[in-house]
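[1] Got a sequence here, can you build the structure:
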Amino acid sequence: MRVLAAMSGGVDSAVAAARAKDAGHDVVGVHLALSRMPGTLRTGARGCCTIEDSMDAQRAANLIGIPYYVWDFSERFKADVVDDFVAEYSAGRTPNPCLRCNERIKFAALLEKALALGFDAVATGHYATVLTDADGNRELHRAAAWAKDQSYVLGVLTAEQLAHSMFPLGTTPSKAEVRAEAAARGFSVASKPDSHDICFIPDGDTRGWLAERVGAEQGEIVERDGTVVGTHQGAHAFTVGQRRGLSIGHPAPDGRPRFVLEVRPKDNTVVVGPKEALDIAQLAGSRFSWAGRAPEHPESEWACEVQIRAHADPVPATAVVRDGELVITPDAPLGGVAPGQSAVVYLGTRVLGQCTIDRTVSAVPAPA
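    Just a heads-up that it's a prediction; the model follows:
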């Protein structure tokens, strides 16, 4: 097969490209330039998006012995990831830009261009596996090493995208084995730290970065009954579950700490309350998709597991498609679920699908 290897400049994508070549595929490496102003992306040994990462990727490609190119995806990245991030925060939601990048850049824009150029598949360094069922349907599954499993951020992939996706690291028992293999191959990135945080916020100050783009306007911090307990300098700076930085200035009547329960951008209000009020009995989203074959009867409840963060544990739940939404009810309440997050639904190790959370139902009713 002709395989386009997406090379971020990190150790995982370098080893993935090398394994694709070892498997006998005709491999070409490509690095995605996601900004025309390198200073707007985080620097350091992160394996994600900067000029130094591009150079690391090229050195690895040279050692593997494959052609290497840099493709400018900066305009698409700004529109589909950066602008989406700002819009979601402006709407009071908490987005996941890495998941959105996988959905709209690596497995939409990149795959689309790869297929147009005659490639059969795109290979990445994600820790996940693609299996084929008895009827020939492609399925997305967790990686062998659950500690490094990245199937959550790939939950947005469709059946068509899975048909052209390759994850050479999916069956690897540990990240240590990948690093050892990289060292044995002579890759300079063998000990390079993993990527982290948000690549397009240079200094890691998300609050300050958003304030420059959304604007900061003073608003009220209120309890669930509407009692004003403080003020803030911009609702966009808060996210559900946050405890630090509320600056209420005095203890609640019950003496217990307060957490952000809701962000209301329309009236620039932040709602706070006790920790138990963060417990969510149900969540739902109209923006849902299936990672491969859809359930036979999605309008009838089925048992599953749901994961709401990349590094969270999956929890037992039931799910159903009702009134145009994927509605998920965990067996026990979930804590700190924010609109804008992604809920990924699993059947065992298989990723069934996902939704962007639009609304939640609290397990603890607000006081009358």
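[2] drop to CA atoms for contacts and neighbour counts, all remaining ones
    Will do.
[3] can you give me the helices in this structure?
    11-22, 51-64, 74-77, 83-90, 97-101, 110-116, 159-162, 175-184, 206-214 (DSSP state H).
[4] For residue 133, which of those helices is the nearest?
    Closest approach to residue 133 among the helices of the chain (CA to CA): helix 159-162, 12.7 Å.
[5] Which of the residues in that closest one are classified as buried?
    For helix 159-162, burial by neighbour count (16 or more other CA atoms under 10 Å) applies to 159, 161, 162.
[6] Show me which of the residues you listed is closest to residue 294.
    residue 159 (9.2 Å).
[7] Can you report how many residues lie near residue 96?
    By the criterion of other CA atoms under 10 Å, residue 96 has 20 neighbours.
[8] With residue 304 instead?
    Neighbour tally, residue 304, other CA under 10 Å: 19.
[9] okay but it is in contact with residue 345, surely?
    Yes - taking CA atoms under 8 Å as the definition, residue 304 is a contact partner of residue 345 at 6.6 Å.
[10] neighbours around residue 8, how many?
    Residue 8: 28 neighbours (other CA under 10 Å).
[11] shouldn't it be in contact with residue 51?
    No - contact between residue 8 and residue 51 fails when scored by CA under 8 Å: they sit 10.5 Å apart.
[12] in the chain, which residue is closest to the centre?
    residue 99 (2.8 Å; CA atoms, centre = their mean).
[13] In contact with that residue, which residues?
    Counting by CA atoms under 8 Å, 6 or more residues apart in numbering, residue 99 touches 153, 154, 156.
[14] List the residues that contact the closest residue to residue 66 other than its chain neighbours.
    Using CA to CA, 6 or more residues apart in numbering and skipping the chain neighbours, the partner closest in space to residue 66 is residue 28 (5.7 Å). Residue 28 makes contacts with 2, 3, 4, 5, 66, 67, 68, as judged by CA under 8 Å, 6+ apart.
[15] Count the residues that sit near the closest residue in space to the last one that isn't next to it in sequence.
    Distances taken as CA to CA, 6+ apart place residue 29 nearest to residue 68, at 4.6 Å, with adjacent residues excluded. Neighbour count of residue 29, defined by other CA under 10 Å: 28.
[16] The structure of the following sequence is requested for comparison with the preceding one:
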Amino acid sequence: MTPEFQLARPLDARRIVVAMSGGVDSSVVAALAARSGAETIGITLQLYDHGAAIKRAGSCCAGQDIRDARAVADTLGIAHYVFDHESAFRESVIDDFADEYMAGRTPIPCVRCNMGVKFTDLFRLARDLGADCLATGHYVRRVEGAAGPELHRALDPARDQSYFLFATTTEQLGYLRFPLGGMPKPEVRRIAAELGLGVAAKPDSQDICFVPDGDYASIVRKVRPDAETAGEIVDLEGRVLGAHRGFIHFTVGQRRGLEIGGLAEPLYVVRLEPDTRRVVVGPRRALAVTAARISGFNWIGGPHEGPVTAKVRSLAKPVPARIDGDRVIFDQPEYGVSPGQAAVLYGGERVLGGGWIDETEAAIPESLVA
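    Below you'll find the model as predicted:
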């Protein structure tokens, strides 16, 4: 039996609820739970059901994925329930995604999903079913520390999903189990194949499951038809360099897609101004920031004192930093830090917590960059 499922009650009295998205990861978690000897119940939340997103390989929680989850549950001989959460998902995740882009910010819907419909509602459902724990297929580790459970990065850095779980509360962590955090992906697929699960070779889900083909703008347009309002592309001094067809197509740090010719050096998106509909661009040095102001901060296991590293994008490496009130101050200038993203703090492999980036502090005043 995997240590992840060593629970307080005797073997024949344990009950584990598994969040099943229809992918190979959550399917293997369900298999490990069933193999532990505990009563295992799979739950799938139907989150959306629109157009190409259902048919696209790499989606989750809709259409074929629900059928895959049910087939896996049948193979394992466990109960499986589907709950319709499409309305809640649209309001708390998709609408927020569109509104953030409209406000000139860069959203992270995966975090909003974990904070809302996935963890909050799944917790309620799991407790209503009398489960001892809720298990998911996230690649993170739950480690018992001196002061209680801690959230740690996955052993495989390429699979680590801790950035998306910074908002996990200490209470939630006590109830959660993450059996895959110490496994490489090939091992997970091997287990699925050995058990004859039909999803063993299924492609991994995309970072944003409800965005077909990575076209974020198309989703924003559907939700907010006025999103594609044209505007100016200007330099740091306000000189007009070109035009754009809607700043939902841009994020801070972006270089491609500006379509401005005849320049002496490459230009990057420095900020977005929703009030004026302007995209402000400048040289790479204008992207350097020394600090970021954070809101909605969540400490996992209480505030931390001492050195930390901070990760400001899902694919970025954690960099040395320190905390000063509601500010994360970087030891060295950091580039491409965008409002709307998260700053997640680590103490070694441990996830200390994180919050939302509201503002950044430039390393060089714009008057000196221009």
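[17] if I look at residue 122 of the first structure, how far off is residue 175 of the first structure?
    To residue 175 of the first structure, residue 122 of the first structure is 21 Å away according to CA to CA, to the nearest Å.
[18] between those two, which one's more packed in?
    Set residue 122 of the first structure next to residue 175 and count neighbours by other CA under 10 Å: residue 122 wins out with 28 against 16.
[19] nearest spatial neighbour of the more buried one, skipping sequence neighbours?
    Residue 122 of the first structure sits nearest to residue 4 (CA to CA, 6+ apart), 4.8 Å away.
[20] what about the aligned residue in the second structure for the one you found, neighbour count?
    The alignment partner of residue 4 of the first structure in the second structure, by TM-score structural alignment, is residue 17. As a burial measure, residue 17 of the second structure scores 30 neighbours (other CA under 10 Å).
[21] ok now do residue 17 of the second structure, which residues does it touch?
    40, 41, 42, 43, 126, 131, 132, 133, 134, 135.
[22] what's the most distant pair in these?
    43 and 132 (14.6 Å).
[23] Of those two, which one has the most company?
    Remark: of residue 43 of the second structure and residue 132, residue 43 carries more neighbours, 24 against 20, as counted by other CA under 10 Å.
[24] Setting aside sequence neighbours, what's the nearest residue to the counterpart of residue 103 of the second structure in the first structure?
    Matched across to the first structure, residue 103 of the second structure falls on residue 91, judged by TM-score structural alignment. Among residues not flanking residue 91 of the first structure along the chain, residue 265 sits closest, at 5.8 Å (CA to CA, 6+ apart).
[25] One more: residue 180 of the first structure?
    residue 190 (7.2 Å).
[26] Spit out the contact partners of the equivalent of that neighbour over in the second structure.
    Taking TM-score structural alignment for the superposition, residue 190 of the first structure sits opposite residue 200 in the second structure. With contact taken as CA under 8 Å, 6+ apart, residue 200 of the second structure is in contact with 24, 189, 190, 192, 193.
[27] Columns distance to residue 300 of the second structure and neighbour count on top of those residues, output as JSON lines?
    As requested, the contacts of residue 200 of the second structure are exported to JSON lines (distance: CA to CA, whole Å; neighbours: other CA atoms under 10 Å):
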{"residue": "24", "distance to residue 300 of the second structure": "28", "neighbour count": "29"}
{"residue": "189", "distance to residue 300 of the second structure": "31", "neighbour count": "19"}
{"residue": "190", "distance to residue 300 of the second structure": "33", "neighbour count": "14"}
{"residue": "192", "distance to residue 300 of the second structure": "32", "neighbour count": "22"}
{"residue": "193", "distance to residue 300 of the second structure": "36", "neighbour count": "16"}
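[28] cool, now which of the residues you listed survive the switch to the first structure?
    On the basis of both residues aligned by TM-score structural alignment, their matches' CA atoms under 8 Å, what survives of the contacts of residue 200 of the second structure in the first structure is 24, 189, 190, 192, 193.
[29] Go ahead and confirm the first one touches residue 191.
    No - at 9.7 Å, residue 24 of the second structure does not count as touching residue 191 under the criterion of CA under 8 Å.
[30] ok, back up a step: if we take the contacts of residue 99 of the first structure, which one ends up nearest to residue 219 of the first structure?
    Once CA to CA is applied, the member of these that ends up nearest residue 219 of the first structure is residue 153, at 33.8 Å.
[31] which residues does the closest one contact?
    With CA under 8 Å, 6+ apart, residue 153 of the first structure has these contacts: 98, 99, 102, 310.
[32] Could you measure from the first one over to residue 156 of the first structure?
    Applying CA to CA, one obtains 11 Å for the distance of residue 98 of the first structure from residue 156 of the first structure.
[33] Could you check which of those two has the larger neighbour count?
    More crowded of residue 98 of the first structure and residue 156, by other CA under 10 Å: residue 156, with 27 against 16.
[34] Map the more buried one onto the second structure.
    Aligned partner of residue 156 of the first structure by TM-score structural alignment: residue 167.
[35] And residue 226 of the first structure, by the same measure?
    Using TM-score structural alignment, residue 226 of the first structure sits opposite residue 238 in the second structure.
[36] which stretches of the stretch 201-350 of the first structure form strands?
    219-223, 228-232, 259-264, 269-273, 279-285, 287-290, 302-307, 315-322, 325-330, 334-335, 342-347, 350-356 (DSSP state E, counting those that start in this stretch).
[37] okay if I get the ones you listed as JSON lines plus distance to residue 85 of the first structure?
    Formatted as JSON lines, these follow (distance: least, CA to CA, whole Å):
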{"stretch": "strand 219-223", "distance to residue 85 of the first structure": "22"}
{"stretch": "strand 228-232", "distance to residue 85 of the first structure": "21"}
{"stretch": "strand 259-264", "distance to residue 85 of the first structure": "16"}
{"stretch": "strand 269-273", "distance to residue 85 of the first structure": "19"}
{"stretch": "strand 279-285", "distance to residue 85 of the first structure": "18"}
{"stretch": "strand 287-290", "distance to residue 85 of the first structure": "16"}
{"stretch": "strand 302-307", "distance to residue 85 of the first structure": "21"}
{"stretch": "strand 315-322", "distance to residue 85 of the first structure": "27"}
{"stretch": "strand 325-330", "distance to residue 85 of the first structure": "22"}
{"stretch": "strand 334-335", "distance to residue 85 of the first structure": "23"}
{"stretch": "strand 342-347", "distance to residue 85 of the first structure": "13"}
{"stretch": "strand 350-356", "distance to residue 85 of the first structure": "13"}
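[38] who wins for proximity to residue 171 of the first structure among the ones you listed?
    Closest among the strands of the stretch 201-350 of the first structure, using CA to CA: strand 350-356, at 14.3 Å.
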